[in-house]
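Chemist: can't give you the sequence, but here's the structure:
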């Protein structure tokens, strides 16, 4: 959308367009500010993620009301009003898994910490806030990946060059595939070991490729969850 088109839309809506950008739009309604933004966030299963939300008109918790809503089912994820959390009506999927750092509210941050991400969490979330100084809305799309391609590092092991990768995500049944520049499957020449284990039985792993590794060659390490 061009800046000219946005200004035309603002005229039709009867508002004054203050600023535009690739992911945000800020409008003034009289004395109040209404901010809308959208972004995407990638996460891996069984990790903790922060859904960002920030408004410049939020200065403290007095007379502040804000909430996080999951768009596809229109249900409450988190709510704050009357200077305290209000979790009645919270969707059961998020019970005990979400929180907002009150110490950061005075800086305008209403970001939501979501713990132990699962595939069912993938959705668009809306953060809405209202104060005497303004109101705003911010949307974020959470995408839960069932695979990743971590960065490949070179090292020396037993006097030979090797390629290594470490998973960021957690997996119940991780499958590691190694490919070279020609997309030949070198996985049979690799090893996979557990780096960390969680109480729920999921793992972070690291893998080592030993097949005639050349430092000027391109290698791809792909880790997938085979038990999805």
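Modeler: Arrived safely. This is a predicted model, so every value here is computed, not measured.
Chemist: From now on I want contacts and neighbour counts done on CA atoms only, so please keep to that.
Modeler: OK.
Chemist: Helices of the chain, residue ranges please.
Modeler: Along the chain, counting by DSSP state H, helices occupy 3-13.
Chemist: in the chain, what residue sits furthest out from the centroid?
Modeler: No residue in the chain sits farther from the centre than residue 159, which is 40.0 Å out by Cα atoms, centre = their mean.
Chemist: State the distance from residue 209 to residue 132.
Modeler: Residue 209 sits 59 Å away from residue 132, going by Cα to Cα, to the nearest Å.
Chemist: out of everything not next to it in sequence, what's closest to the spatially most central residue of the chain?
Modeler: Nearest to the geometric centre of the chain sits residue 41, at 3.2 Å (Cα atoms, centre = their mean). Nearest non-adjacent residue to residue 41, counting by Cα to Cα, 6 or more residues apart in numbering: residue 142, 4.9 Å away.
Chemist: Next, the contact list for the one you found, please.
Modeler: Residue 142 is in contact with 40, 41, 42, 43, 121, 122, 123, 124, 125, counting by Cα atoms under 8 Å, 6 or more residues apart in numbering.
Chemist: Same question for residue 124.
Modeler: Here residue 124 is in contact with 70, 71, 72, 139, 140, 141, 142 (criterion: Cα under 8 Å, 6+ apart).
Chemist: swap in residue 135?
Modeler: Residue 135 touches 32, 33, 34, 35, 57, 128, 129, counting by Cα under 8 Å, 6+ apart.
Chemist: how close does the last one sit to residue 62?
Modeler: The reference is to residue 129. For residue 129 relative to residue 62 (Cα to Cα), the value is 12 Å.
Chemist: Looking at the two, which one has more neighbours?
Modeler: residue 129 (26 against 13; other Cα atoms under 10 Å).
Chemist: Check it against this one:
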């Protein structure tokens, strides 16, 4: 039978082994977390640009949490799959555009004041259909080097405007691409089949649409849904005695098979017009 002293000694040995195991486990978890962090990454790997408007391709690199990185120690190169020239290049404090593709001349820039904070995002002005494609953001910084991949897709979309004529409610949208489908719902969320939709496309396939719903009731709320595989616009139109107020929610797919990531709220009324941007992950 073990003595009291031997029992104390065994307990100490077990305690040492248990403590050592816990320390090793904590260190291994800490190391795995650090190694799992990407040096260069994108907050939005599947952005959707609106034709003719500006878009931002997200790219970030790791920095210290206590101090900024000197921009003169950072090199950033944006490239597009299928192009031999660069989209944009920044090398240790200097913009280098001698090898830039002509299609991006005067249309791209970095946020120079934010480079030292880890921001390597690219602003693309006046988005074109030809801008769609896979982009590579390569960064070399004191924290390391790496490349983020961004799949940029281009669509055309606009919030519809509503007009009330007698017992007919008409929704008109100036630009949609790819060609969307249009549906209407009543105040109870039931599909209304008494609608007529016309499309007018230009030489590059951008669609203007006009959809009419009749007969409608005064002091009711109707919903017009315009959507394609990239963008969905849900517009609610509240009909009063002689006016209409409306608001539109835009949602965008993160990829071909992903849920909605971004929502934009666009409000239109007879006396006011403003847009509010809200980002959420569902």
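Modeler: In hand now; what should we look at? What you see is a predicted model, and the numbers here were worked out from it, not measured in a lab.
Chemist: cool, now which of the contacts of residue 135 of the first structure survive the switch to the second structure?
Modeler: Mapping the contacts of residue 135 of the first structure onto the second structure (both residues aligned by TM-score structural alignment, their matches' Cα atoms under 8 Å) leaves 34, 35, 128, 129 still in contact.
Chemist: quick revisit: list just the nearest of the contacts of residue 135 of the first structure to residue 203 of the first structure.
Modeler: Top of the list for closeness to residue 203 of the first structure, among the contacts of residue 135 of the first structure and by Cα to Cα, is residue 128 at 35.5 Å.
Chemist: What is the neighbour count of the counterpart of that closest one in the second structure?
Modeler: Applying TM-score structural alignment, one finds that residue 128 of the first structure aligns to residue 138 in the second structure. Residues lying near residue 138 of the second structure (other Cα under 10 Å) number 22.
Chemist: Surely residue 138 of the second structure is in contact with residue 76?
Modeler: Yes. Contact criterion Cα atoms under 8 Å: residue 138 of the second structure and residue 76 qualify, at 5.7 Å.
Chemist: Name the residues of stretch 179-188 of the second structure that come out as buried.
Modeler: 179, 180, 182, 183, 184, 185 (16 or more other Cα atoms under 10 Å).
Chemist: who touches the fifth one in this structure?
Modeler: Looking back up the chat, that one is residue 184 of the second structure. Taking Cα under 8 Å, 6+ apart, we find residue 184 of the second structure in contact with 191, 192, 193, 195, 213, 222, 223, 224, 225.
Chemist: got those residues as a markdown table, with distance to residue 105 of the second structure and neighbour count columns?
Modeler: As requested, the contacts of residue 184 of the second structure are exported to a markdown table (distance: Cα to Cα, whole Å; neighbours: other Cα atoms under 10 Å):
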| residue | distance to residue 105 of the second structure | neighbour count |
| --- | --- | --- |
| 191 | 47 | 13 |
| 192 | 48 | 15 |
| 193 | 48 | 11 |
| 195 | 45 | 16 |
| 213 | 45 | 22 |
| 222 | 45 | 23 |
| 223 | 42 | 23 |
| 224 | 39 | 25 |
| 225 | 37 | 18 |
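Chemist: of those residues, which stay in contact in the first structure?
Modeler: Checked against the first structure (both residues aligned by TM-score structural alignment, their matches' Cα under 8 Å), these that hold up are 191, 192, 193, 195, 222, 223, 224, 225.
Chemist: how close does the first one get to residue 251 of the second structure?
Modeler: As judged by Cα to Cα, residue 191 of the second structure and residue 251 of the second structure stand 20 Å apart.
Chemist: I'd like the distance between residue 142 of the first structure and residue 51 of the first structure.
Modeler: Distance of residue 142 of the first structure to residue 51 of the first structure, computed by Cα to Cα: 8 Å.
Chemist: Identify the contacts common to these two.
Modeler: Counting by Cα under 8 Å, 6+ apart, the residues touching both residue 142 of the first structure and residue 51 are residue 41.
Chemist: how far does stretch 78-91 of the first structure stretch from start to finish?
Modeler: 9 Å.
Chemist: List the buried residues for that stretch?
Modeler: 78, 79, 80, 81, 90, 91.
Chemist: what do we get in the second structure for the fourth one?
Modeler: Translated: residue 81 of the first structure. By TM-score structural alignment, residue 81 of the first structure lines up with residue 91.
Chemist: Spatially nearest residue to its match, not counting backbone neighbours?
Modeler: residue 75 (4.3 Å).
Chemist: In the first structure, what residue corresponds to the one you found?
Modeler: Aligning on TM-score structural alignment places residue 75 of the second structure opposite residue 65 in the first structure.
Chemist: pretty sure that match is in contact with residue 127, am I right?
Modeler: No. Using Cα under 8 Å, residue 65 of the first structure is not in contact with residue 127, being 10.7 Å away.
Chemist: Those two: which has the busier surroundings?
Modeler: residue 127 (26 against 19).
Chemist: looking at it, the more buried one is touching residue 70, isn't it?
Modeler: No. Counting by Cα under 8 Å, residue 127 of the first structure does not reach residue 70; the two are 9.2 Å apart.
Chemist: Please list all residues in contact with the residue nearest to residue 91 of the second structure.
Modeler: 89, 90, 91, 92, 93, 139, 140, 141.
Chemist: wait, which of those is closest to residue 23 of the second structure?
Modeler: Nearest to residue 23 of the second structure among the contacts of residue 75 of the second structure: residue 141, at 32.0 Å, using Cα to Cα.
Chemist: Skip the chain neighbours and tell me the closest residue to that closest one.
Modeler: Counting by Cα to Cα, 6+ apart, the residue nearest residue 141 of the second structure is residue 74, at 4.7 Å.
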